[in-house]
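Engineer: next input, structure requested:
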Amino acid sequence: MWQNIIFLVYLYFCKTIVYSKIITPDDPSTLQSAIISANQEEGLDSVTLAPGIYRIPFNSHPNANILLTNLRNFVINANNVTFLMLDNRKRGIVFYNCYNVTMRGVMTIRNDIIPFSQGYIESIDQKSFVINIHDGYPTTLDNTIYFPKASTYYIFDRNTRRLKDQTYDYYNRNIIRIDQRRFRVMFDNNLGQEIVIGDLVSMRGSGDFGIICDICELMQFIDINIEFAGGFAWFETGGKGNNRYERISAQPGPKPLGATEEPLMSANADGFHSAGVSHGPTIINSFFTRMPDDGIAIHGEYQMIRQINQNVIICMRRWAGIPYAIGDRAAVVGEDGIPRGEARVQQLRTLPDDYLSSIDSPWPHFQNNHYYFELELDTNLNGTISSNDFISNIESTGSGYVLKENVILNHRARGMLLKAHDGLIESNLINGSSISGLVMQPEFWWGEGNYAERVIIRNNTLIRCGYATTGSWTQQAGVLTIYGTGTSSVAYGHHTITIENNFFIDNDGVQMVLDGLKNVLIKRNYFTNAQHKVNNRGSDHGIDGGALVHINRAQSLTLEDNRAWCLGAAHSKPLQVTYLSTQIIGMLDGIIVDNHC
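Structural biologist: This is a model prediction of the structure:
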């Protein structure tokens, strides 16, 4: 008996004392197995990676350089560590089905070969230009392993090295090598006068995510930097979420060997992307710059309803599987933009592929969908559900997110693109987002939802947004845009939004676009040095680029103690309110303009 007691005490103290081990960069091919073994076989609480460069070799996995699965209650300490991914076509680190895992330290994940290239325009024809690749950057643009034949090209100002004002996304159709470092890039349409010889150019190459959390919960990433990501730098998808990201970044790495020019881009897509996660991320004091897409994006997924039989609906989806569980709340919204209501899922069933014939949908995301499933709801929403309506799982839209004290700098697209409930957006700096600083809008064309509810936007600073890769066609025209969807005049999908104490500095065009919303407070926001240049963003939708705030399809909206000064010659009016807006308080004195500087 006493021998057993002594043995148990021995095990207890051994487990208490021997809780971690050190991994060195000597054999990086064993890194993955060493981490998994420490947690799942040795029962350790943590591992510590010795400082140094870990050159992660090519491996046989189809899409991951490092795959960490089923980790539980574990810490990866990695101070002064760099993971150098030799295969830039794969995902960097994949965390799959992990719970309460922390990765921390001054750590960098970098692709060894930059997954894009850059150079300058040497000559221009009507539908093509010749790019001369900068020293040290990839010259494999005609190799489809590393660059798609058709990609997206971006034009940068040779002095500021930001996206050039009034340039767009340029989609090429072909590329032909001229010599070792020069290529002719061909387009379907004539190139505009906004492009001139000497402009700098970069483009999207092939690649994948930097770090992905797939079906994970309570993850923590602290002081982790991603450089030269092949897709999204950071990506979380599926699972319960509630992950925390503190002092993370997406930014360019160092110049490649032999280069004299600094990198123009940091990744091939978004800085941070959250899709289909139950509880949204907390992102604090982080930095995202030079991406060719959004800074931070959070959303769920729409499926299209094809048939209805009382409480039973048949849905069509782009991917296999049923993104619901029994008891989940589902939100239905009409193609006209009107929310139909919410229902609980009582039963679900997978249907055969191509269960129904395909349809010619006006929404690209829903063209040629092959996967079907059936939901039984606890209500038919008084018979208001129609075929071609959209449905989404409210439990998987990233609600409850917190975005605080982050910096998003000099990149293409939206600083933040948010489509979830119960969010806090506070004390962020968004400077140089080419389309908009902050956008909330359901997007049927991407199959991404939902409307925003109960969101606080306060103490943020938005500087010089909306200067490139956008134009008169966009609905997301405001530096801050909350926009509905569909054509109905009463599509009030967004509600209970507070926009308070934000600073808008050096922005041309319309500053706020507010559409498809109700119960909104806009209080103590400040606009300075705005509208010195004409910018026609949104004019195709009746939005006046000279107005500070445009309001349409709004109900119960209050403007209070907002102020503007140092406005330029392109300013036309403080407020543009359409006849589709009702119960607007502060139309006369909600924005005070002081023409002095």
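Engineer: make it CA atoms for all contacts and neighbour counts henceforth
Structural biologist: OK.
Engineer: can you tell me what sits against the longest helix anywhere in the chain?
Structural biologist: Identified as the longest helix of the chain according to DSSP state H is helix 2-17. Taking contacts as Cα atoms under 8 Å, 6 or more residues apart in numbering, the residues outside helix 2-17 that touch it are residue 44.
Engineer: other SSEs contacting the helix or strand just after it?
Structural biologist: Per DSSP states H and E, helix 2-17 leads on to strand 20-23 as the next helix or strand towards the C-terminus. Other helices and strands packing on strand 20-23, by 3 or more Cα pairs under 8 Å, 6 or more residues apart in numbering; DSSP states H and E, are helix 31-40, strand 46-49.
Engineer: in a markdown table: the ones you listed, plus mean neighbour count.
Structural biologist: Converted to a markdown table, the helices and strands packed on strand 20-23 look like this (neighbours: other Cα atoms under 10 Å):
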| stretch | mean neighbour count |
| --- | --- |
| helix 31-40 | 18 |
| strand 46-49 | 20 |
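Engineer: which one of those lies closest to residue 447?
Structural biologist: Of all these, it is helix 31-40 that lies closest to residue 447, at 35.1 Å by Cα to Cα.
Engineer: which secondary structure elements does the closest one contact?
Structural biologist: Counting contacts by 3+ Cα pairs under 8 Å, 6+ apart, helix 31-40 is packed against strand 20-23, strand 46-49, strand 64-69.
Engineer: go again using 10 Å as the cut-off
Structural biologist: Under the contact criterion of 3 or more Cα pairs under 10 Å, 6 or more residues apart in numbering; DSSP states H and E, helix 31-40 touches strand 20-23, strand 46-49, strand 52-56, strand 64-69, strand 72-77.
Engineer: I'd like the structure of this one too, to check against the first:
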Amino acid sequence: MHRGLYIIYPEQVGNWLSSFAGYQSYLFQLPPPLNADTIIPVPSSLTTTAAAVGAPTTTMMMPTTPQPPPRPRSLPPIPTPTPIITMIDFDLQGYIDNELASGNKDIIIPLPPINPQTGIQLKYRITPKNKHHLLLKGLNGVTITTATAANYGGEDDPSSIELICTETTRVITLLNCTDVTIKGFIIDYDPLPYTQGYIVGFGGDKPRLKLNHEIELSCGQGYISSNHYIDNYKYEIYQSNGTLRYGSYFGTKIKKDTKSPSRFTVTIPERYSTSNLQKEALQPQIGDIIVIGCTYAPTSNGHTLPHAICCMGCNNIKFENITMYSSNNFGFFEKNCYSTSYIRCIIDRRRPRPQQPSLLLPVVPRMRSLNADAFHSSCARKGPHITGCIAKYMGDDGINIHGEYHMITKAKVINNTTTTDNTTSPTRTYTSSSSGVDKSKSVIVAELRVLSRNKDDGSGNYAKINIDINDPVEIMTYNGENLGINDLVATNICLDDECPEITNDEKIFFLKQKLSNDLKTNKGGSLRTAYKITIEFSCYDDKELLLPLSLSSLLCIGSAITSKNKCGNNFKIISNEFGYTRSRGIIVKSSNGIISNNTMMNCVGESIRIAPGNWWLESGNSSNIKIQDNLICNCSSYGIGIYSFGSDNTTLASSAAGHNNIMIRQNTVSNCPIPNILVTSATNVNVKNNQCRNVQKDVIANGPPNMNSIVKKEYDTNEKLGNNKTTMIINCSNVNAN
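Structural biologist: Prediction:
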């Protein structure tokens, strides 16, 4: 299926393809984005085979029509082809380890040899060890590059270095590294971390509703053609011309055909039935191309590590001129890092190329690049700088920068000598003058029981929590009410020794909340470990002293807390291109950042979203954000959406509890539904000099469900909107808009 050296026989493939007028030009010359309408669905019975030496047979599926003409009896036999080797094994880990051992910190990976038969440079095939294709620990001041990285020209550069990963696990892991630069590589997988197939029927007892999709897998270099490796993960449907039809299915089930390994059935929930998908363009059709995740990891018994490139606890890492064509999850993932830079990195679906025989030339052109996000930053102490990058056709968001909410289950107000609960307002060191003007600062102290969102390490240890002593913290109340406190600080953090794990009552509560199923069920240890966190905040007048009377009730079970120091603040997203995804272009839940001069096209979700993600407990609310000079085209949701909900994920947050100091100016939004720009739950909002063109005034944007009902109600009841439907501002204060 996919092991060993891949061999291409140009004599055989060329002779066969010459029988099909037009098909060869489609297969090898289809320009991006895929927009041809001549792709014809194929049953598995119509195949032709190009054999490979030293590797299992690779099958090419061809269209049902036109049929190949019968081969004349007088045609001489096809001569025995000369095999063309396209890649060689390379011990990347061993090479780098040897260079480091010799004291070399400027490591240049040598170019692979040239195939003398073709004059084409070979690719490096790398095999993982302990689920990593390359593991780097504790490096400082190291550069790993290619011999041609200074003049890197991408895939079309004949001297670029391509790494082919042989199992669907992580490519590169960096742990606790500082000042490391990696540049000039192309990354792909064989086998791919997803596979493709065709919808060949709609089964079940309600075929009219199209809930049961009968799938025939594609066969080809790179695709896994056995249902044994299929995961119920990231199921998307594309039209035969390569346009995304629908890709937001949740709650699917798969059933593998035990008699035919190339067949399986995907069952989708009834909420996705044809009667509920009003737009005909969203309804699946026989012949549609499906994409679904899969896993191949024989050296680790099927266990893999997610993401292609992962940084953990690193400082000042730089990725430059990295091209990535596939990943089992995110492309780039960082956690607890400081100031990571991504410069001119490309994430895209790979296309057949006529210039040279491609190792991964598929039967059906790839519909997807990555299975999930392109760039994902979690709990960064200083946010990433992403400049001049491209991310398209991924299975989820282009960029996501966030912190982590941890769930409060109890709160009580305390001081040095008194403990109360909803009865008095104890304080420390409060004095005032008789006139009531010259008052000294008072400090309110509260103790919280908090369940950590973090997963445990799998070794039986308790999960950690991403809040440190003396961190400023943000608290989002369950119903989105404002605490009226801006200087909350965590002064003490310890495991709750009295009850260090989630209680049954807490489990019952969270099972009823609007959270992802992984969090509800404590997958990997999330929301399982309990901590005690002491917070302090200052009061300066009598009015604020009334706050502790209601503090415990405001901080009821289900409120959330996050560190303001670990949300990816001070980020920069400049001059990038994102799009052609079922999800969002840019998501930010951080502060003190700029989103400028980017292009977002064909995003099903918001092109730019500034909002906490309560579903995944991704924090927080944003302050001091500039969104300017961006171009947004053809999205199905808000061009720019800024909003915030209480941690119940239902109630719109108050303006004082949400975002602050948001500037949206000189952006162009074209051919998008209303509202083109949406702002809620914010203070100090500046919306000026934006251009909204070709507005779809009769189409309301498809936002998150909790936001859709609010927007629709606003349009139905607010006569002040009149014909100006392009911008909607709700529940905000101190607004300057034109």
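Engineer: quantify their similarity with the TM-score.
Structural biologist: The TM-score (TM-score structural alignment, normalised by the length of the first structure) is 0.81; 523 aligned residues with a Cα RMSD of 2.9 Å.
Engineer: circling back: same list (the helices and strands packed on strand 20-23 of the first structure) but as a markdown table, adding distance to residue 338 of the first structure.
Structural biologist: Output for these, formatted as a markdown table (distance: least, Cα to Cα, whole Å):
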| stretch | distance to residue 338 of the first structure |
| --- | --- |
| helix 31-40 | 48 |
| strand 46-49 | 50 |
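Engineer: which residues touch whichever residue in the second structure pairs up with residue 284 of the first structure?
Structural biologist: Using TM-score structural alignment, the equivalent of residue 284 of the first structure in the second structure is residue 387. For residue 387 of the second structure, the contacting residues are 320, 341-345, 572-577, 596, 598, by Cα atoms under 10 Å, 6 or more residues apart in numbering.
Engineer: hmm, try it at 6 Å
Structural biologist: With contacts defined as Cα atoms under 6 Å, 6 or more residues apart in numbering, residue 387 of the second structure is in contact with 343, 574, 575.
Engineer: export those residues to JSON lines and tack on distance to residue 451 of the second structure, secondary structure and neighbour count?
Structural biologist: Output for those, formatted as JSON lines (distance: Cα to Cα, whole Å; DSSP: H, G, I helix; E, B strand; the rest coil; neighbours: other Cα atoms under 10 Å):
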{"residue": "343", "distance to residue 451 of the second structure": "37", "secondary structure": "strand", "neighbour count": "19"}
{"residue": "574", "distance to residue 451 of the second structure": "36", "secondary structure": "strand", "neighbour count": "20"}
{"residue": "575", "distance to residue 451 of the second structure": "39", "secondary structure": "coil", "neighbour count": "18"}
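Engineer: quick check: whichever strand or helix holds residue 391 of the first structure compared with the second structure, mean distance?
Structural biologist: Secondary structure assigned from DSSP H and E places residue 391 of the first structure in strand 390-393. With the two structures superposed, strand 390-393 of the first structure lies on average 0.5 Å from its match in the second structure, counting by mean Cα distance after the TM-score superposition for the first structure.
Engineer: so what does that strand touch, helix or strand wise?
Structural biologist: Packing contacts for strand 390-393 of the first structure, counted by 3 or more Cα pairs under 6 Å, 6 or more residues apart in numbering; DSSP states H and E, involve strand 296-309, strand 329-333.
Engineer: figure out which of those is closest to residue 25 of the first structure.
Structural biologist: Residue 25 of the first structure sits nearest to strand 296-309 of all these, at 32.3 Å, using Cα to Cα.
Engineer: now do that closest one: everything it contacts.
Structural biologist: Identification of contacts with strand 296-309 of the first structure by Cα under 6 Å, 6+ apart yields 272-276, 313-317, 387-392, 396-397, 416-419, 447-449.
Engineer: try 7 Å
Structural biologist: 270-276, 313-317, 387-392, 396-398, 415-420, 447-450 (Cα atoms under 7 Å, 6 or more residues apart in numbering).
Engineer: show the buried residues in those residues.
Structural biologist: 270-276, 313-317, 388-392, 396-398, 415-420, 447-450 (16 or more other Cα atoms under 10 Å).
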